[in-house]
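S.K.: With the sequence up front, the predicted model follows.
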Amino acid sequence: MSRSILVVGTGAAGLTVAEELRRLGYDDALTLVGGEDHPPYDRPPLSKRFLKGEAGPEQLWLAGPDALERLDASEYRGRRAVAADLAARVVTLDDGTALPYTDLVVATGVAPRTLPGTAGLPGAVTLKTVEDAATLAGRLRPGQRLVVVGGGFLGTETAWTALSLGCEVTLVTPASTVLPGLGPHVGALAGERLTAAGATVLTGATVEKIHQGGRLPRDEGLEVLLDDGTRLTAGTVLTAIGSAPDVDWLTRTELDLSDGVRCDAVGRAAPGVHACGDVAAWYHPRSGRHLRLEHRMHAGDQARVVAADLLGQRRDLEWVPYFWTDQGPHKIAVHGLITPEAEYEPHEADPEDDRFTGVYRTDGRVCAVLGWNAPRQVLRLRRELLTTPGPTEALPPAAPKTEPA
């Protein structure tokens, strides 16, 4: 009997699953459901090249119309899944369409968290989609006062971009440094560089309320109240306080949604269901924990493992993930997993060229390496200090081809 694979989510993970399935020889029915009404695109450039006007939507496409046509897939663009019946193997879309499947791949990613009271507030924005980026780009002009709430990668990257466009930027974060996930040493340095570039960085500060400023000038129509009583005026406020897995449509299923979709070490969440990308928490054999990593490269790696498993083939996940962030002129690259308890130690530094490498250790063992403007050096450290755990013996056997229930 023929199969019908349904992929819900057409970002990097969902698209890669579809491409890999076809590459591996799958020639039965394939259906793609995407919540946005345009071809799949790359999200990391939104906070940088797109906002600067250096790249338009078409330059961000992961697959253009011709490539999508070659996939020979049924596409539902601008449609969102609202429910799933795993027993009947049917997904329902927001327009009432019912899509039967033999195999479901959940790749719906994450949705930005927002602050209470900001919905519909003019000038209060988030940055997730190309439409969000276009709205924000239209507001970032010389002299515009931008308040960024959140000191993670998205918040700091956007702050750097806004500075380059001549905006007045204030960044607010409750953490003691920006980029707290990289530890206090690197975070403090990143904050110092952002401050030196002209931003005002307020650490240890929490936003109590954002509201329209009444008699404020038109370009400064928002007021941001902090927990210490500080009042900031702004024309635009970007909320970049993290994201939540997009799993509301799965809440009536038996899937474990405690942190996204909980999966085994090859992305299986339930019979006939896989998940990958930002929405998926995969079992990590070495640590014995489930990890959900919102990294672009990791999403693609997971997607290729899922496609192989769907076809009964073995492909192990690369358990040394990699990500990078562009902080203005500084590129930070990290290989490995930085745990909250990891201790950072400097490795090699070249102050003249403003580059260095560092090592993170947990219980004395190297768990990650970092390069600041040092891509070749950090790759060497990866090869020397980090190895793929080789989880093959801990993985389940390859999945049999699924038949309809």
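M.R.: Good, I have the coordinates.

S.K.: CA only for contacts and neighbour counts going forward, please
M.R.: Will do.

S.K.: Return the residues in contact with Pro44.
M.R.: Pro44 sits next to Arg296 when contact means CA atoms under 8 Å, 6 or more residues apart in numbering.

S.K.: Same check on Pro174?
M.R.: Gly150, Thr203, Gly204, Ala205, Thr206.

S.K.: ok, now with 6 Å
M.R.: Thr203, Gly204, Ala205, Thr206 (CA atoms under 6 Å, 6 or more residues apart in numbering).

S.K.: Buried residues in stretch 312-321, which are they?
M.R.: Neighbour-count burial for stretch 312-321, with 16 or more other CA atoms under 10 Å as criterion, is recorded at Gln313, Arg314, Arg315, Asp316, Leu317, Glu318, Trp319, Val320, Pro321.

S.K.: A further structure is provided below for comparison with the first:
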Amino acid sequence: MRTVTVVGASLAGMYAARELRAQGFDGRLVVVGDEPHPPYDRPPLSKDFLTGRTDEDQLALTDPEETAELDAEWLLGVRARGLDARGRTVLLDDGRTVSTDGVVIATGAAARRLPGEDLAGVHTLRTLDDARALREELAQGPRRVVVIGGGFIGAETASSCAALGHAVTVVEAAPLPLVPQLGAEMAAVCAALHRRGGVHLVTGTGVAGLKGAAAGSRTTPEPEVAGPRNRPRYPRAVTGVELADGRTLPADIVIVGIGATPNTAWLAGSTLALHDGVLCDDGCVTGLPQVVAVGDVARVGGTRAEHWTSATEQPRVAVRNLLAGRTTETVRSMPYFWSDQYGARLQFAGRRHQSDTVRVVEGGIEAGAPGEGGLLALYERDGRTTAVLSVDRPRPFMRARRELTRNAEPVESVEPTAPATL
């Protein structure tokens, strides 16, 4: 291949670019990104960046020296609008085209939004610009903040807002946050972190809609009537969140954390198989020749994992298979994620099943929450450990994680698979 184009200047896209050079590709490397910013790390956006402990320079995933070594063409601030696989061309929304021999799809996912009127004071938190706007608004004085969604982004953002002195309520439609990831027993323990952090948790009811009023009529100060300078100005501002059970929560700021949708619309006419992401085999290889997908946009072997570790581990295998022109290696990494909430670090590794039993092997539970020294819990099934959860027990967790990894099916070579034809 003479040219490889990475579509998506994301974490996964950056790692793919690195792998291309590390694995010997010395041809033309093009990186397309819809944001104007060079690749940056997203996890701090809901934590240290939001609270002001981290600045933008510390988010960068690369430095000038590495950028020079990659010797890539960076097309930033431009969105891909199509993939012509037969003509080996990536179409851009500014009218340009990129002729290419190979494509790495790393376009990530976009935050889901609530239907209805656009109101000032309503935020999502997915991009650097999102975080800039929210941080600026939070800095304007104490606010009533409602976070819709008790997942990891919602919990981390609620924690940061509480640390900044705001009155925070988290609304979660499920009976408990994080039940799909942790199971009911440990989800209840981790949900208690909200209470310990001074945050009100409302569960078991959805959101019917948002209430708004003419900008400037809210009871709290609004120095810039329709929001911070880097957000659109709307004539109406949010005043409350109407719940499905009829209650209304007053709100000056609403943060919507209800998940993300993979960015695949630009691929609609490409004949790629799309279903909640780009469908790939276990080696990140799609149904089109010399096209692979990685990160949040990729459904690898039937699973789409929106985790930092997936975005950093998949590119090595994907690039190897892209350069080989067929699937020669598969992704077999152990699922792992972490979350920082209310001064506690949650870490989870493994594959939990709803029938697993949970056993706390270190630390304990006090008043329904993790004890002062945290806890380590093992998920078990048929006499073996399937997953491990830690709250502030990093060293025991790493030992348990290594044991899980040793017992997991390793990365292995497979019989070469010919690429599909168009």
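M.R.: Alright, I've got the coordinates. A quick note: this is a predicted structure, and the numbers were derived from the prediction, not measured.

S.K.: before we move on, back to that, what about the contacts of Pro174 of the first structure, which one has the most neighbours?
M.R.: Using other CA atoms under 10 Å as the neighbour test, the contacts of Pro174 of the first structure are led by Ala205, with 19 neighbours.

S.K.: Look up how far Thr206 of the first structure lies from the closest residue to it other than its chain neighbours.
M.R.: Sequence neighbours aside, Pro174 is the residue nearest to Ala205 of the first structure in space, at 4.5 Å (criterion: CA to CA, 6 or more residues apart in numbering). Here the criterion is CA to CA, to the nearest Å. By it, Pro174 of the first structure lies 5 Å from Thr206 of the first structure.

S.K.: for Thr325 of the first structure, same thing?
M.R.: Using CA to CA, Thr325 of the first structure is found at 24 Å from Thr206 of the first structure.

S.K.: got it, and Pro245 of the first structure?
M.R.: Distance, Pro245 of the first structure to Thr206 of the first structure, by CA to CA: 23 Å.

S.K.: Kindly report the same for Gly150 of the first structure.
M.R.: From Gly150 of the first structure to Thr206 of the first structure the distance is 9 Å (CA to CA).

S.K.: With Arg80 of the first structure instead?
M.R.: Per CA to CA, Arg80 of the first structure is found 33 Å from Thr206 of the first structure.

S.K.: now swap in Leu337 of the first structure and tell me
M.R.: The value you get for Leu337 of the first structure to Thr206 of the first structure, if CA to CA is used, is 28 Å.

S.K.: again with Leu385 of the first structure
M.R.: From Leu385 of the first structure across to Thr206 of the first structure, the span is 38 Å (CA to CA).

S.K.: now swap in Glu19 of the first structure and tell me
M.R.: Using CA to CA, Glu19 of the first structure is found at 43 Å from Thr206 of the first structure.

S.K.: Can you find the partner of Gln144 of the first structure in the second structure?
M.R.: Aligned by TM-score structural alignment, Gln144 of the first structure pairs with Arg143 of the second structure.

S.K.: swap that for Asp248 of the first structure, please
M.R.: Using TM-score structural alignment, Asp248 of the first structure pairs with Ala265 in the second structure.

S.K.: Going by residue numbers, what spans are helices in the stretch 51-200 of the second structure?
M.R.: For the stretch 51-200 of the second structure, applying DSSP state H, counting those that start in this stretch gives helices covering 64-70, 128-138, 152-163, 179-196.

S.K.: Is it possible to get CSV of those helices that adds mean neighbour count and distance to Ala344 of the second structure?
M.R.: Formatted as CSV, those follow (neighbours: other CA atoms under 10 Å; distance: least, CA to CA, whole Å):
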stretch, mean neighbour count, distance to Ala344 of the second structure
helix 64-70, 11, 34
helix 128-138, 19, 22
helix 152-163, 24, 10
helix 179-196, 18, 8
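
S.K.: Format those as TSV; extra columns: distance to Cys280 of the second structure.
M.R.: TSV is the format used below for the helices of the stretch 51-200 of the second structure (distance: least, CA to CA, whole Å):
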stretch	distance to Cys280 of the second structure
helix 64-70	27
helix 128-138	29
helix 152-163	26
helix 179-196	23
